[in-house]
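Engineer: Sequence first, then the predicted structure:
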Amino acid sequence: MAPATPAAPKPETLAAFEAAKGFMPVREGLALYEAAVSAARELGLPLLEVGTYCGRSAILLADAAREAGTVAVTVDHHRGSEEQQPGWDYHDPEVVDPEVGLMDTLPTFRRTLHKAGLEEHVIAIVGRSPQVAKMWGGKVGLVFIDGGHTDEHATNDYEGWAPHLAVGGLLVIHDVFPDPVDEWTGQAPYRVYLRALASGAFSEVSATDSLRVLRRTGQGI
């Protein structure tokens, strides 16, 4: 039997993704989209993202949610992670609020979704991941961890959201760099990836460059 053809976003969705401000390469975006489609079709539960920034990856999650009749949820305080602050290589002065002098990616994110025609398929939560996770009451079919890259933030994202992932759902972790030579913001996501595998509750589904997809197979997180 020939292998199944990977799910691919519509050309207009891919074009919107490529035009959006953000850092995720196309290859990793396509792998994220395939995981999102799989999770949405199999479980019919919301797809949750930690780390919105300007909405580049949210476009893909929203399109996958639309196709499956569910919704994408994206969580971010929109003040930028540590590597996006002034003085760092990934700082973008275009997303600084001139009135308060702080990062504010929310307006850019909203414009991104509007241009892609996907606003109605996304619930945007403005808040800090650990606080939102504590008040979240249901299960999700996918958790995409792409927030802060310190050990504190990456660990909090995993500990906060992995328990809300339904058995059979997918945990997707971005910026996993096993070799310190390759990393650009630290190896915290790699350590979270190792922790998930060591828990016995996850098995690896795929690896595409720095993107890892794991399936929740049991309890014990």
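Structural biologist: Yes, it's here.

Engineer: rest of the way, CA atoms for contacts and neighbours
Structural biologist: Noted.

Engineer: Give the helix, strand or coil label for Glu49.
Structural biologist: Taking DSSP: H, G, I helix; E, B strand; the rest coil as the rule, one finds Glu49 in the strand state.

Engineer: do you know how far it is from Trp88?
Structural biologist: Counting by C-alpha to C-alpha, to the nearest Å, the separation of Glu49 from Trp88 is 24 Å.

Engineer: neighbour-wise, which of the two wins?
Structural biologist: More crowded of Glu49 and Trp88, by other C-alpha atoms under 10 Å: Glu49, with 24 against 10.

Engineer: How about the contacts made by that one?
Structural biologist: Counting by C-alpha atoms under 8 Å, 6 or more residues apart in numbering, Glu49 touches Ala58, Ala72, Val73, Thr74, Val75, Val143, Phe144, Ile145, Asp146.

Engineer: Determine which two of the residues you listed are furthest apart.
Structural biologist: Within the contacts of Glu49, Ala72 and Asp146 form the most distant pair, 14.6 Å apart (C-alpha to C-alpha).

Engineer: ranges for the strands of the chain?
Structural biologist: With DSSP state E as the criterion, the chain has strands at 47-50, 72-76, 96-97, 102-103, 122-126, 140-145, 165-173, 202-208, 211-216.

Engineer: export these to CSV and tack on distance to Thr13?
Structural biologist: Listed next are these as CSV, based on distance: least, C-alpha to C-alpha, whole Å:
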stretch, distance to Thr13
strand 47-50, 17
strand 72-76, 15
strand 96-97, 27
strand 102-103, 27
strand 122-126, 14
strand 140-145, 19
strand 165-173, 20
strand 202-208, 20
strand 211-216, 20
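
Engineer: second one coming, line it up with the first:
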Amino acid sequence: MSVPAPEILAAFEAAKGFMPAGEGLALYEAATEAAKLGLPLLEVGTYCGRSTILLADVARQAGTVAVTVDHHRGSEEQQPGWEYHDETVVDPEVGLMDTLPTFRRTLRKAGLEEHVIAVVGRSPQVAKVWGGQLGLVFIDGGHTDEHATNDYEGWAPKVAPGGLLVIHDVFPDPADGGQAPYRIYLRAIGSGDFEEISVTDSMRVLRRR
């Protein structure tokens, strides 16, 4: 099993974000396998860069690059009055969330800036202009049906044969969490294009046939 070096794991655990360590290790393992294709590793939904550290470290070792796609204004549940809102990432000048400065500091502290291409924009718009194949697509963006569906439809077709599609926050039981990621997971399995290769808590790793 591929595991990050202690300093990378420490940077991951110190970064602002929500991914548990166990799921982070599963993402690292998947990224390590996918990186063998020599193609970029892309995540949708960056927040402050906690998971990006893991993808960037794999990309550094494999001689490829991690690409992140996020508008950096926060997802629905991160807005004022919602459960995951964090006042420390609100831009006081405009009164809106802006996680980009924190994200950049996260990468700087981890020494991984040069291994990441940060695309600031909305996932469907970026997907429309992305022309190449990807070794890994990690979907961890907005959890409404609209956003999850857009992420799946925009990015899943760009996973190269043998590449991996990783979906976070997949909860078969509605009591455990929102259902939009679960629904796109079922759609991926039902398409016949992907086969499931691992499950770690809410993380699902699928390989493109």
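Structural biologist: Thanks, I have it. Since we're looking at a predicted model, the values are computed, not measured.

Engineer: Any idea what the TM-score is?
Structural biologist: Aligned and superposed, the two chains score 1.00 in TM-score terms (TM-score structural alignment, normalised by the length of the second structure); 209 aligned residues with a C-alpha RMSD of 0.4 Å.

Engineer: before we move on, the earlier item: out of the strands of the first structure, which is closest to Glu12 of the first structure?
Structural biologist: strand 122-126 (17.4 Å).

Engineer: returning to that earlier point: neighbour count: Ala72 and Asp146 of the first structure, which is higher?
Structural biologist: More neighbours surround Ala72 than the other of Ala72 of the first structure and Asp146, with 27 against 21 (other C-alpha under 10 Å).

Engineer: The second structure: which residue goes with that one?
Structural biologist: Counting by TM-score structural alignment, Ala72 of the first structure corresponds to Ala66 in the second structure.

Engineer: contacting residues for its match?
Structural biologist: Residues in contact with Ala66 of the second structure (C-alpha under 8 Å, 6+ apart) are Pro40, Leu41, Leu42, Glu43, Thr52, Leu55, Ala56, Ala59, His115, Val116, Ile117.

Engineer: mind running it again at 7 Å?
Structural biologist: Under the criterion of C-alpha atoms under 7 Å, 6 or more residues apart in numbering, the neighbours of Ala66 of the second structure are Pro40, Leu41, Leu42, Leu55, Ala56, Ala59, His115, Val116, Ile117.

Engineer: do the same with Ala148 of the second structure
Structural biologist: Gly141, Gly142, Ala180, Pro181, Ile184.

Engineer: How about the residue nearest the centre of the second structure: what's its closest non-neighbour residue?
Structural biologist: Centroid-nearest residue in the second structure: Glu43, 3.6 Å away (criterion: C-alpha atoms, centre = their mean). Nearest non-adjacent residue to Glu43 of the second structure, counting by C-alpha to C-alpha, 6 or more residues apart in numbering: Phe138, 4.5 Å away.

Engineer: Pretty sure Leu41 is one of the things that neighbour touches, is it not?
Structural biologist: No: counting by C-alpha atoms under 7 Å, Phe138 of the second structure does not reach Leu41; the two are 8.0 Å apart.

Engineer: what residues are shared contacts of the two?
Structural biologist: Common contacts of Phe138 of the second structure and Leu41 (C-alpha under 7 Å, 6+ apart): none found.

Engineer: Count the residues that sit near Arg111 of the first structure.
Structural biologist: Arg111 of the first structure, neighbours per other C-alpha under 10 Å, totals 15.

Engineer: Check the alignment and tell me where it lands in the second structure.
Structural biologist: The alignment partner of Arg111 of the first structure in the second structure, by TM-score structural alignment, is Arg105.

Engineer: same deal with Val140 of the first structure?
Structural biologist: Using TM-score structural alignment, Val140 of the first structure sits opposite Leu134 in the second structure.

Engineer: And for Thr13 of the first structure?
Structural biologist: Mapped onto the second structure by TM-score structural alignment, Thr13 of the first structure lines up with Ile8.

Engineer: so what's its match up against?
Structural biologist: Ala110.

Engineer: Quick check: the gap between it and Leu206 of the second structure.
Structural biologist: From Ile8 of the second structure to Leu206 of the second structure the distance is 25 Å (C-alpha to C-alpha).

Engineer: Kindly report the same for Glu23 of the second structure.
Structural biologist: In terms of C-alpha to C-alpha, Glu23 of the second structure sits 15 Å off from Leu206 of the second structure.

Engineer: quick one: which of the two has more around it?
Structural biologist: Neighbour totals were compared for Glu23 of the second structure and Leu206, and Leu206 leads with 25 against 19 (other C-alpha under 10 Å).

Engineer: Isn't the more buried one up against Gly192?
Structural biologist: No: between Leu206 of the second structure and Gly192 there is no contact under C-alpha under 7 Å: 11.1 Å.

Engineer: returning to that earlier point: got a winner among the contacts of Ala148 of the second structure for most neighbours?
Structural biologist: That'd be Pro181 among the contacts of Ala148 of the second structure, by other C-alpha under 10 Å, with 30 neighbours.

Engineer: what do we get in the first structure for that one?
Structural biologist: Under the alignment by TM-score structural alignment, Pro181 of the second structure pairs with Pro189 in the first structure.

Engineer: repeat for Ile53 of the second structure
Structural biologist: Match for Ile53 of the second structure (TM-score structural alignment): Ile59.

Engineer: How about Pro157 of the second structure?
Structural biologist: By TM-score structural alignment, Pro157 of the second structure lines up with Pro163 in the first structure.

Engineer: Could you measure from that match over to Gly51 of the first structure?
Structural biologist: Using C-alpha to C-alpha, Pro163 of the first structure is found at 18 Å from Gly51 of the first structure.

Engineer: Please identify which of the two sits among more neighbours.
Structural biologist: It is Gly51, of Pro163 of the first structure and Gly51, that has more neighbours when counted by other C-alpha under 10 Å, with 24 against 16.

Engineer: What distance do you get for the residue nearest to the more buried one when sequence neighbours are not counted to Leu118 of the first structure?
Structural biologist: Among residues not flanking Gly51 of the first structure along the chain, Gly147 sits closest, at 4.0 Å (C-alpha to C-alpha, 6+ apart). Distance from Gly147 of the first structure to Leu118 of the first structure, counting by C-alpha to C-alpha: 22 Å.
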